[in-house]
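>>> just need the structure, nothing else, for what follows:
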Amino acid sequence: MSGKWSEQNIPDQSGRVAIVTGANTGLGYETARALAEHGATVVLAVRNIEKGRQAAARINGDVTVQALDLTSLASIRSAAADLRAAHPRIDLLINNAGVMYTPRQTTADGFEMQFGTNHLGHFALTGLLLDRLLPVPGSRVVTVSSGGHRIRADIHFDDLQWEHAYSRVAAYGQSKLANLMFTYELQRRLTPHGATIAVAAHPGVSNTELIRHTPTAVRLPITWLATLLTQNAEMGALPTLRAATDPNVTGGQYYGPGNLLQIRGYPKQVTSSPASHNKTIQQRLWTVSEQLTGVTYPVPELTR
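Down below sits the predicted model:
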């Protein structure tokens, strides 16, 4: 296969059910659109139902909309119940939604907004839906991380919710590092079950609405350089699409743009930071995440 993997390489998705969070705009929209255009039944899981319906109307395919607010465990449980009732089987769960560089805020459950949305919300949703994926051959959980997992990133167990001091950059880095650690730990737990795999992806630097909370001093240079360094959402979605559909993908892999320090380009398998592979921290994060969300997975920890 050519190194330029694109939407044309997506295999026929007919008969597959895909749930994409944050799919009414940007990367999530392009991911959902491409899957639907290749035959998948796609659910746009979004906070704003009206925007979700408008997005669905622009997509040519079998698309429905599901209310999902990842900042609320009650909403996540309600959405999971709806999805379970509507879909006895799920082939793809794409954990795409996210917030970036927000001012210090908390979710409905008191979690720091970036950690609560980007990691804990998706951790809870995945756990509540996983038994719909486990029996399905070729099913995948794809979680979108970021190059930001390398920037001032650590799992701050002594202050996970940033109650004592707050850095929006470091908090974002923590949430994106958590996405990768979640993927790697989930894959280990899935391995004995065989059918389902966990994969991660990142979009490089994509010109989407995600940067709206970036401080002005940072956002203005980003905007100025956008045409030079960033790529559009259609290209930014390709690593996620490859992770979700390429038959050669295996569990525990990480996909991102192949050029310019993973900033842009066609998707390929890439490496994540050494910190993301710390199994002890992965296990501890998993335990804490179950405690915070109240969601216990149907795949127990392996004996190490």
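
>>> drop to CA atoms for contacts and neighbour counts, all remaining ones
Fine.

>>> element containing residue 122?
Residue 122 belongs to helix 122-133 when assigned by DSSP states H and E.

>>> which elements pack onto that helix?
helix 73-86, strand 92-95, helix 279-293 (3 or more CA pairs under 8 Å, 6 or more residues apart in numbering; DSSP states H and E).

>>> compare with the first, here's sequence two:
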Amino acid sequence: MRPWTAVPPQQGRRFVITGANGGVGFQVARILGSRGAEVVLACRNLEKGEAAARQVPGYDAGRVVVRRLDVADLASVRAFADALLSEYDGLDVLVNNAGVLGAPYALTADGVETHFATNHLGHFALTNLLLPRIRDRVVVTSSREHRRGSDIDVDDLAWERRPYKPFAAYAQSKLADLLFMSELQRRLAAAGSNVRAVGAHPGASSTNITSGTGHPIITWIGYHGQRLVAMPAWRGALCTVYAATMDIPGDTYIGPHGRWELHGWPSAARRSAAARDTGLARRLWEVSEKMSGVTFPSL
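This next block holds a predicted model:
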């Protein structure tokens, strides 16, 4: 497959990227900034966010800004959305990128398990809060590991009745992302909206995502192992950039084209049978609305 780096010009388009101070999100911001986009880096740590923003093309021209967002905290999600809606009359693309992997068991201030809160529920709430101002599309970041999450239990998302397994919790949260993407697209189509919901995953990309495991050996193996076998983060970021900028239908899922979707250039990615389960997607949506207090808006 031929390499793809031909990102279309993005002048006059505004992107919001969660978790953009490092890893894939940072590289997405850099690529989009280099093509003339306006970029909002939504970061939990403002100091790290500002340091990252200064490295994004367009920063000196005022096209790159940083806003605080802790996607695992629903109060922070609401505050961020309110501020953004008051500041901008339109947003072209929301890139739901922030994520955690292998975190020890913990509940957020909202009583939600960390992986589910960060990787899915906060982005679910943020998307629905911003949706009336989004002009083009929502990009949901999943993982090839979503295939290991088929045993998701929507009645025990806090892992109160099951032995907690951090990597299983991650896989199930990434399955939730794909179910969310598909159900969001169905609801957008039913509402007559031209906004698209699409997804992407970065394959094996060298990032710092294992830094929050709480286990020094696993963190060390993850950090150094990725640098030995994974693609550079900018290569993995191209899948997200492709999903965010190319003319693709809603409910399209993009990932690396190579073997096992670990390496390669942006291409159509495979999803599990569970990720195509419309009944499960509807059930998850209902539970997510109840947990977040946010519903699909009138468009």
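
>>> coming back round to it: dump the helices and strands packed on helix 122-133 of structure 1 into a markdown table; add mean neighbour count and distance to residue 234 of structure 1 as well.
Formatted as a markdown table, those follow (neighbours: other CA atoms under 10 Å; distance: least, CA to CA, whole Å):
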| stretch | mean neighbour count | distance to residue 234 of structure 1 |
| --- | --- | --- |
| helix 73-86 | 17 | 27 |
| strand 92-95 | 26 | 16 |
| helix 279-293 | 16 | 31 |
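
>>> and residue 14 of structure 1, which of those is closest to it?
Nearest to residue 14 of structure 1, of all those, is strand 92-95, at 12.4 Å by CA to CA.

>>> and the helix or strand following that closest one, what does it pack against?
Sequence order places helix 113-114 as the next helix or strand after strand 92-95 of structure 1, per DSSP H and E. Using 3+ CA pairs under 8 Å, 6+ apart, the elements in contact with helix 113-114 of structure 1 are helix 168-190.

>>> how big is the offset of the helix it packs on relative to structure 2?
Mean deviation of helix 168-190 of structure 1 relative to structure 2 after superposition (mean CA distance after the TM-score superposition for structure 1): 0.5 Å.

>>> residue range for that helix in structure 2?
With TM-score structural alignment applied, helix 168-190 of structure 1 matches the range 166-188 in structure 2.

>>> that stretch: which residues count as buried?
166-186, 188 (16 or more other CA atoms under 10 Å).

>>> which one of the helices and strands packed on helix 122-133 of structure 1 lies nearest to residue 235 of structure 1?
Minimum separation from residue 235 of structure 1 across those (CA to CA) falls at strand 92-95, 16.7 Å.

>>> with structure 2 overlaid, how far apart is that closest one on average?
Once fitted to structure 2, strand 92-95 of structure 1 is off its aligned match by 0.1 Å on average (mean CA distance after the TM-score superposition for structure 1).

>>> quick one: residues in contact with that strand.
Applying CA atoms under 8 Å, 6 or more residues apart in numbering, the contact partners of strand 92-95 of structure 1 are 16-21, 122, 126, 133, 139-144, 244.

>>> please identify which of those residues is nearest to residue 202 of structure 1.
Closest approach between these and residue 202 of structure 1, by CA to CA: residue 144, at 5.4 Å.

>>> alignment lookup: that closest one to structure 2.
Looks like residue 144 of structure 1 aligns to residue 141 there (TM-score structural alignment).

>>> number of residues surrounding that match?
If you count neighbours by other CA atoms under 10 Å, residue 141 of structure 2 ends up with 27.

>>> try residue 65 of structure 1
Neighbours of residue 65 of structure 1 (other CA under 10 Å): 24.

>>> right, and it touches residue 54 too?
No: counting by CA atoms under 8 Å, residue 65 of structure 1 does not reach residue 54; the two are 9.9 Å apart.

>>> so how far is the first residue of stretch 28-40 of structure 2 from its last?
With CA to CA, to the nearest Å as the measure, stretch 28-40 of structure 2 spans 11 Å from end to end.

>>> centre of the chain to that stretch, how far?
16 Å (CA atoms, centre = their mean, to the nearest Å).

>>> try stretch 111-124 of structure 2
On the basis of CA atoms, centre = their mean, stretch 111-124 of structure 2 sits 11 Å off its chain's mean C-alpha point.

>>> same check on stretch 51-65 of structure 2?
21 Å.

>>> then stretch 270-286 of structure 2?
Distance of stretch 270-286 of structure 2 from the chain centroid (CA atoms, centre = their mean) equals 17 Å.

>>> quickly find the element holding residue 70 of structure 1.
Going by DSSP H and E, residue 70 of structure 1 is not part of any helix or strand.

>>> quick check: closest non-adjacent residue to it.
Spatial nearest neighbour of residue 70 of structure 1, excluding adjacent residues (CA to CA, 6 or more residues apart in numbering): residue 121 at 4.8 Å.

>>> residues in contact with residue 237 of structure 1?
27, 28, 30, 31, 203.

>>> and it, how far is that from residue 29 of structure 1?
According to CA to CA, residue 237 of structure 1 stands 9 Å off from residue 29 of structure 1.

>>> kindly report the same for residue 60 of structure 1.
According to CA to CA, residue 60 of structure 1 and residue 29 of structure 1 sit 12 Å apart.

>>> which of those two has more residues huddled nearby?
Taking neighbours as other CA under 10 Å, residue 60 of structure 1 and residue 29 compare with residue 29 leading, 25 against 13.

>>> tell me the counterpart of that one in structure 2.
Aligned partner of residue 29 of structure 1 by TM-score structural alignment: residue 26.

>>> so that match touches residue 50, yeah?
No: with contact defined as CA under 8 Å, residue 26 of structure 2 does not count as touching residue 50 (11.5 Å).
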